[in-house]
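Participant: Predicted model, plus sequence, below.
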Amino acid sequence: MSHFEDRQKGQEAKFAFDAEKKFKAEARRNKLLGIWAAELMSLSGDAANAYAAEVVAADFEEAGDGDVFRKVSADLKAKGVAVADDVIREKMATLVAVANQQIADEG
């Protein structure tokens, strides 16, 4: 029975590690997306970092990426920046790969 328990604990640890890695990658992606959108809205420095933090916080409103997408899309439109929805979604997909690579590189 000890072998079974060891295997179960190993699987639980892997699941926890994978969940933490996914959370970090999504948060990093959201930050990168916020910085990208901030640049499009001509924000820089502290204002760009503050906006990126708002995008990260927006992800806690509901499960999934919809809340982040809606925030960025609405903010860009409010600033008069014309970016198609599919461009935002494509950027999100690209940045999740970047975020995963950055986290992997950090160890």
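Facilitator: Cool, got the structure.
Participant: Going by C-alpha atoms from here, please, whenever you check contacts or count neighbours.
Facilitator: Fine.
Participant: What segments of this structure are helices?
Facilitator: Counting by DSSP state H, the chain has helices at residues 2-40, 45-58, 66-78, 85-106.
Participant: Using a markdown table, please lay out the ones you listed together with mean neighbour count.
Facilitator: Formatted as a markdown table, the helices of the chain follow (neighbours: other CA atoms under 10 Å):
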| stretch | mean neighbour count |
| --- | --- |
| helix 2-40 | 16 |
| helix 45-58 | 17 |
| helix 66-78 | 17 |
| helix 85-106 | 14 |
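Participant: Below is structure B, check it against A:
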Amino acid sequence: MTTFDDRERAFETKFAHDEEMKFRVIARRNKLLGHWAAGLMKLSAVEAEAYAKDVVRADFEEAGDEDVIRKILGDLTAANIEIDDAAIRQALADKTVDARRQLMEAQG
């Protein structure tokens, strides 16, 4: 094998790893966001866990974060909790940091 082939394989491996980590961070973030919203809605622990899983599943509806934001906003509004889009986006950003930190600590 040539050095070029080795470098190409290394870049492909790194890309695959980075994409997997990105997926794991987003899934963890969505679960954390679901638990955050469940706390606002005062759901029980069992209901909160089920709701967090629903939020993770909601992310598969379309690319990007809008499907998750819509679900959270709709559910919180339906539960008569006053919240706006900006607050949910801020929680999304905060949970992204938390998710990344948790995954890095787990790899430790």
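Facilitator: In hand now; what should we look at? Model, not experiment: these values are computed from the prediction.
Participant: and Cys33 of structure 1, what is it in contact with?
Facilitator: For residue 33 of structure 1 the amino acid is Leu, not Cys. By CA atoms under 8 Å, 6 or more residues apart in numbering, the contact list for Leu33 of structure 1 reads 52, 55, 91-92, 95.
Participant: Including distance to Val81 of structure 1, could those residues go into JSON lines?
Facilitator: Below are these laid out as JSON lines (distance: CA to CA, whole Å):
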{"residue": "Ala52", "distance to Val81 of structure 1": "17"}
{"residue": "Val55", "distance to Val81 of structure 1": "17"}
{"residue": "Lys91", "distance to Val81 of structure 1": "15"}
{"residue": "Met92", "distance to Val81 of structure 1": "17"}
{"residue": "Leu95", "distance to Val81 of structure 1": "20"}
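Participant: Nearest to Gln11 of structure 1 among the residues you listed?
Facilitator: Leu95 (28.6 Å; CA to CA).
Participant: what's the nearest residue to the closest one if we skip its chain neighbours?
Facilitator: Arg29 (5.3 Å; CA to CA, 6 or more residues apart in numbering).
Participant: gap between Val97 of structure 2 and Leu33 of structure 2?
Facilitator: The spacing between Val97 of structure 2 and Leu33 of structure 2, counted by CA to CA, to the nearest Å, is 12 Å.
Participant: what do you get for Lys14 of structure 2?
Facilitator: In terms of CA to CA, Lys14 of structure 2 sits 28 Å off from Leu33 of structure 2.
Participant: for Thr3 of structure 2, same thing?
Facilitator: Here the criterion is CA to CA. By it, Thr3 of structure 2 lies 44 Å from Leu33 of structure 2.
Participant: try Lys22 of structure 2
Facilitator: 16 Å.
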